[in-house]
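attaching a predicted model along with its sequence, questions to come.
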Amino acid sequence: MNIIAIMAGGMDGPVESGTIGRVIEQRGGTLHWFYRRSDDGFPLDIQAYDALIVFGGEVSVHDPALKPYFDDLSALIHRFYAAKKPILGSCLGCQAIAYAFGAKVKPQGFLEYGFTQLTLEDNCQTDPLLHDLACHQQLFEMHSDTFDLPIGAIRLMSGTDVANQAYRIGDNTYGFQCHFEVSPEIVSTWTHRELIDNPSQDQTRVAELFNTVKEGFAQHKDQQDNFATTVVNRWLDLVEVPISIVEETRQ
């Protein structure tokens, strides 16, 4: 499996891809990284690639300065969608996919940070990735933006403070607002990079949140790891058995 991996923010992909990267490696897949900070262009010919993952990051889809970048990324997303090749988005990636399909991405007015209870919608019972999973999941979040649900998308997960948390478009395009892939080490890196000593953040509040997250990992890490491993493996099943083959089999 050759999978394009988009990194629009400042993260180090191989180090910070967490459970997503680990499961792909275990399944024998290869992530081909494309970094915005390195001015990596997007391939016009995707024949050599089997799937697309758009990872998270600290930038905003609605930033006017980044509109050309996210417009080009939208075109790449549509090339994979038209080819019926699986797409997965995490956090910023989830928002970028929503944007590609015409939805508005916008500030939500607060930082959602830490383990959050998310509810699986009833339609998850027949979803290829989420069937047979517990209807309530405690998953890590770190974002200040949200998105409207694209026309035609099926909402899969919802939250109390942020309604749209996961969706599917078509048969194999998925967006997850949460960061189900993270480890305590990754979250520590992100928190130090983006929040600690950031003059725009209340440092007393940041310290309180960071301590709460540490407690959250002690309580929810195993459950989140199980969720992430299941979801990524099921998504890779879609990569290994393309929709076109499934359709031919049904006929």
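Received it, and whenever you're ready, just let me know what you need. From a predicted model like this one, the values you see are computed outputs, not experimental measurements. Numbers count the residues shown, from 1 in each chain.

C-alpha from now on. contacts and neighbour counts both.
Will do.

and the strands in this protein?
Ranges of strands within the chain are 2-7, 30-35, 51-54, 87-90, 105-120, 136-147, 154-158, 166-169, 173-176, based on DSSP state E.

so can I have TSV of those showing distance to Leu236 and mean neighbour count?
Output for the strands of the chain, formatted as TSV (distance: least, C-alpha to C-alpha, whole Å; neighbours: other C-alpha atoms under 10 Å):
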stretch	distance to Leu236	mean neighbour count
strand 2-7	10	21
strand 30-35	12	17
strand 51-54	9	26
strand 87-90	10	26
strand 105-120	21	17
strand 136-147	21	21
strand 154-158	18	21
strand 166-169	15	22
strand 173-176	12	25
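
rebuild the ones you listed as JSON lines, extending it with distance to Val15.
As requested, the strands of the chain are exported to JSON lines (distance: least, C-alpha to C-alpha, whole Å):
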{"stretch": "strand 2-7", "distance to Val15": "12"}
{"stretch": "strand 30-35", "distance to Val15": "12"}
{"stretch": "strand 51-54", "distance to Val15": "15"}
{"stretch": "strand 87-90", "distance to Val15": "16"}
{"stretch": "strand 105-120", "distance to Val15": "20"}
{"stretch": "strand 136-147", "distance to Val15": "18"}
{"stretch": "strand 154-158", "distance to Val15": "27"}
{"stretch": "strand 166-169", "distance to Val15": "24"}
{"stretch": "strand 173-176", "distance to Val15": "20"}
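
who wins for proximity to Ser183 among these?
Comparing the strands of the chain by their distance to Ser183 (C-alpha to C-alpha), the top pick is strand 136-147, with 9.6 Å.

what packs against the closest one?
Contacts defined by 3 or more C-alpha pairs under 8 Å, 6 or more residues apart in numbering; DSSP states H and E place strand 136-147 against helix 92-100, strand 105-120, helix 203-240.

use this one as the comparison:
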Amino acid sequence: MAERRCLAIRHVAFEDLGLLAPLLEASGYQIRYREAGVDDLTAEDPHAPDLLVILGGPIGAADEADYPFLADEVRLLRERLAADRPTLGLCLGAQLMARALGAQVYPAREKEIGWAPLELTAAGRAGCLRHLDGGITLVLHWHGDTFELPAGATRLASTRACENQAFAYGERALALQFHAEAAGRALERWFIGHTVEIAATPGVSVPQLRADTARHSATLHEQGRRCFSEWLEAVEE
């Protein structure tokens, strides 16, 4: 099996590739993390990795005044998407993909934190996201912002609170505002790292998040594995 290269840009240590990591390794990918705000992202060739993954984080996609490296991520994504190279954005990563494609990112009418089902579009049901249909499993949501659907993109999923939960662009780019890669005991790190946000969000608590995580993780792990495996097979060149 020929070795492939995956570049994953990480914003906080605990929001990593999650269940994607063993899938990628089993598919022959060598994973390399770059730490946003620490590593020089301008040194990265946007065309070089076989797969680029932009991970989540608690900052806003348009917060360049405080986090100038976001402009570097947008430039990296803009070139990558224009070349139709395999690209995956998760939560903040999806929002940055939307920005790179010229769409606006803005505060959602309500914050989504916790486990909830997706409503798939016809296009979503026809592709790999069918494994995450709300009738099958719940996924983890953890965001306060949302985005317009970029021109030329195809909406794949929505929720009651957020019309644009996922989109495809071209043949090899997928943006997921929710988390299908995160489940199980690893989320205890999220409960610690996001303690201030949890405490400040009405109706959200660590005990409830922990109970829901225990209830839904096994199904999400299996369905998420199927979803990402199918997508990887479709975009590999």
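Received it, and whenever you're ready, just let me know what you need. Fair warning: this is a prediction, and the values are worked out from it, not measured in the lab.

follow-up on the earlier one: format the helices and strands packed on strand 136-147 of structure 1 as TSV; extra columns: distance to Asp39 of structure 1.
TSV is the format used below for those (distance: least, C-alpha to C-alpha, whole Å):
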stretch	distance to Asp39 of structure 1
helix 92-100	18
strand 105-120	23
helix 203-240	27
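
and among these, the most buried is which?
Of those, the one with the most neighbours on average (mean count of other C-alpha atoms under 10 Å) is helix 92-100, at a mean of 27.

that one vs structure 2, average offset?
Once fitted to structure 2, helix 92-100 of structure 1 is off its aligned match by 0.5 Å on average (mean C-alpha distance after the TM-score superposition for structure 1).

now do that helix against strand 2-7, angle only.
90 degrees (axes from the mean of the first three to the mean of the last three C-alpha atoms, to 10 degrees).

now the angle from helix 92-100 of structure 1 to strand 136-147?
Using the same axes, to 10 degrees: helix 92-100 of structure 1 against strand 136-147 is 50 degrees.

nearest to Gln201 of structure 1, out of the strands of structure 1?
In terms of C-alpha to C-alpha, the element of those nearest to Gln201 of structure 1 is strand 105-120, at 10.3 Å.

which residue is nearest the centroid of structure 1?
When C-alpha atoms, centre = their mean is applied to structure 1, the residue found nearest the centroid is Ser90 (0.8 Å).

how about the counterpart of it in structure 2, what does it touch?
Correspondence of Ser90 of structure 1 to structure 2, assessed by TM-score structural alignment: Leu90. Each residue near Leu90 of structure 2 by C-alpha atoms under 8 Å, 6 or more residues apart in numbering is listed here: 53-56, 175-179.

let's go with 6 Å and repeat that
By C-alpha atoms under 6 Å, 6 or more residues apart in numbering, the contact set of Leu90 of structure 2 is 55-56, 176-177.

need those in CSV (columns: distance to Arg225 of structure 2).
Output for these, formatted as CSV (distance: C-alpha to C-alpha, whole Å):
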residue, distance to Arg225 of structure 2
Leu55, 17
Gly56, 18
Leu176, 15
Gln177, 17
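
out of those residues, which are buried?
For these, a burial check counting by 16 or more other C-alpha atoms under 10 Å picks out 55-56, 176-177.

ok, the residues you listed vs Leu140 of structure 2, which is closest?
For these, the residue nearest Leu140 of structure 2 by C-alpha to C-alpha is Gln177; the value is 9.7 Å.

for Glu237 of structure 2, see how far away that closest one is.
Distance, Gln177 of structure 2 to Glu237 of structure 2, by C-alpha to C-alpha, to the nearest Å: 25 Å.

also His141 of structure 2?
31 Å.

now swap in Thr219 of structure 2 and tell me
Going from Thr219 of structure 2 to Glu237 of structure 2 by C-alpha to C-alpha gives 30 Å.

Leu19 of structure 2 now?
Using C-alpha to C-alpha, one obtains 22 Å as the distance from Leu19 of structure 2 to Glu237 of structure 2.

just want to know which of these two has more residues nearby.
Between Leu19 of structure 2 and Glu237, counting by other C-alpha atoms under 10 Å, Leu19 is the more crowded of the two (19 against 9).

relative to Ile192 of structure 2, how far out is the closest residue in space to the more buried one that isn't next to it in sequence?
Leaving aside its chain neighbours, Leu19 of structure 2 sits nearest to Glu181 (5.2 Å; criterion: C-alpha to C-alpha, 6 or more residues apart in numbering). Noted for Glu181 of structure 2: a distance of 18 Å to Ile192 of structure 2, by C-alpha to C-alpha.

if we can go back for a sec, of the buried ones among the contacts of Leu90 of structure 2, which is the nearest to Asp145 of structure 2?
Distance to Asp145 of structure 2, by C-alpha to C-alpha, is smallest for Gln177 among these, at 9.4 Å.

alright, I will stop here.
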